[in-house]
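Enquirer: here is the input, now give the coordinates:
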Amino acid sequence: MVRDVSGLDSFDWRLIDALQQDASLTNGALAEKVGLSASQISRRRQRLEEEGTIRGYRALIDPAAIGLGVTVFVHVALNTHSRDNARRFRDLVRLTPAILEAHALTGEADYLLKVAVGDLKELSRFVNEILMPHESVARVRSEIALETLKEPGLLPLPSS
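Expert: Presented below is the predicted three-dimensional model:
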């Protein structure tokens, strides 16, 4: 489904851009950047949150600083393509904290997971004790990231 962005005006786009750059800005600081009053910013921000345009806020934590020095991309193929099997796999993803991102794919693999673990031993446990034995999984292929060049990416926004 393509989102109808026609309801967003130039102030909304500037507000979204400012929040992407720094979500910790106060409404007063956002007002200066966007060119509206703090109360107008507050109302717009609330509307964008209620509509789901703004899905949330979070701090960006350096994984290595908290002992998660290995980033892995894991391709998963399901053993059958049924609604129940997909639900079981989605439940596994939702309940596994090491899985940072999960994407359904076209092509050879059904899903691509981004996983953060402390070391290769922990990766081995994750693959061999969590993914492979799961009833929904047929095949797993993992690729270890040697270096992260860009993360997290800001969404490209139209010029206002």
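Enquirer: alpha carbons only for contacts and neighbour counts from here, please
Expert: OK.
Enquirer: secondary structure class for Leu25?
Expert: Reducing the assignment to helix, strand or coil with DSSP: H, G, I helix; E, B strand; the rest coil, the entry for Leu25 is coil.
Enquirer: and this one, please, so the two structures can be compared:
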Amino acid sequence: MPDLPSHNIDDIDRRILAELQNDGRMTNQDLSERVGLSPSPCLRRLRTLETTGRIFRYVALVDPNAVGLTVTAFVRIRLDQQDDRHLALFEEAVAGFPEVMECYLMTGDADYQLRILVRSLGAFEDFLRQKLTRIEGVSQVTTSFALRPVVYKTSIPI
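Expert: Below is the predicted model:
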């Protein structure tokens, strides 16, 4: 994702982004009506938002429970060394694990925070033992399991 200044978008661009975050499959005609533009200028603005990287991907949101992924774990990782080599090794490894939904480099008492999605506690144990703890440099793993989501948003505030 490019790091772009937010001051380069106006209220119409913000409305386009807000509408598409709620329904990324709407037609340009519907989008133009919702933001108060005719279809041609709306499509031009949409293409500009895409080419400048403000819209960088379109996705379908899948309910994890509906596909059997019922366990969400938040895992905090400490590395034995925080040099560039160990950070890169860890980041490259976790990027390849399908169970890792999010990974953040952190400040504080953990180096990384991960959100893991798996089918069962047994699947989490396998992930932990066969993948996560085998990454060179991992010295501490602390896990918390989510009981249920309270707030889950995919739309960013614009």
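Enquirer: can you calculate the TM-score here?
Expert: Structural agreement between the overlaid chains, expressed as a TM-score with TM-score structural alignment, normalised by the length of the second structure, amounts to 0.94; 157 aligned residues with a CA RMSD of 1.4 Å.
Enquirer: what about the strands in the first structure?
Expert: In the first structure, the segments counted as strands under DSSP state E are 70-78, 99-104, 111-117, 137-144.
Enquirer: a markdown table for those strands, including distance to Ala86 of the first structure and mean neighbour count?
Expert: Supplementary listing: the strands of the first structure in a markdown table, determined by distance: least, CA to CA, whole Å; neighbours: other CA atoms under 10 Å:
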| stretch | distance to Ala86 of the first structure | mean neighbour count |
| --- | --- | --- |
| strand 70-78 | 8 | 20 |
| strand 99-104 | 10 | 14 |
| strand 111-117 | 10 | 20 |
| strand 137-144 | 10 | 15 |
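Enquirer: turn those into JSON lines, including distance to Phe126 of the first structure.
Expert: Formatted as JSON lines, the entries for these read as follows, by distance: least, CA to CA, whole Å:
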{"stretch": "strand 70-78", "distance to Phe126 of the first structure": "11"}
{"stretch": "strand 99-104", "distance to Phe126 of the first structure": "10"}
{"stretch": "strand 111-117", "distance to Phe126 of the first structure": "8"}
{"stretch": "strand 137-144", "distance to Phe126 of the first structure": "11"}
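Enquirer: tell me where the second structure has helices.
Expert: In chain order, the second structure shows helices spanning 11-22, 28-35, 39-51, 84-95, 121-130, with DSSP state H as the criterion.
Enquirer: returning to what we had before: out of the strands of the first structure, which comes closest to Asp22 of the first structure?
Expert: Closest approach to Asp22 of the first structure among the strands of the first structure (CA to CA): strand 99-104, 21.2 Å.
Enquirer: which of the helices of the second structure sits closest to Val151 of the second structure?
Expert: Checked against CA to CA, the stretch from these lying closest is helix 11-22, at 15.9 Å.
Enquirer: what's the mean distance for that closest one versus the first structure?
Expert: Here the mean offset of helix 11-22 of the second structure against the first structure after fitting is 0.8 Å, by mean CA distance after the TM-score superposition for the first structure.
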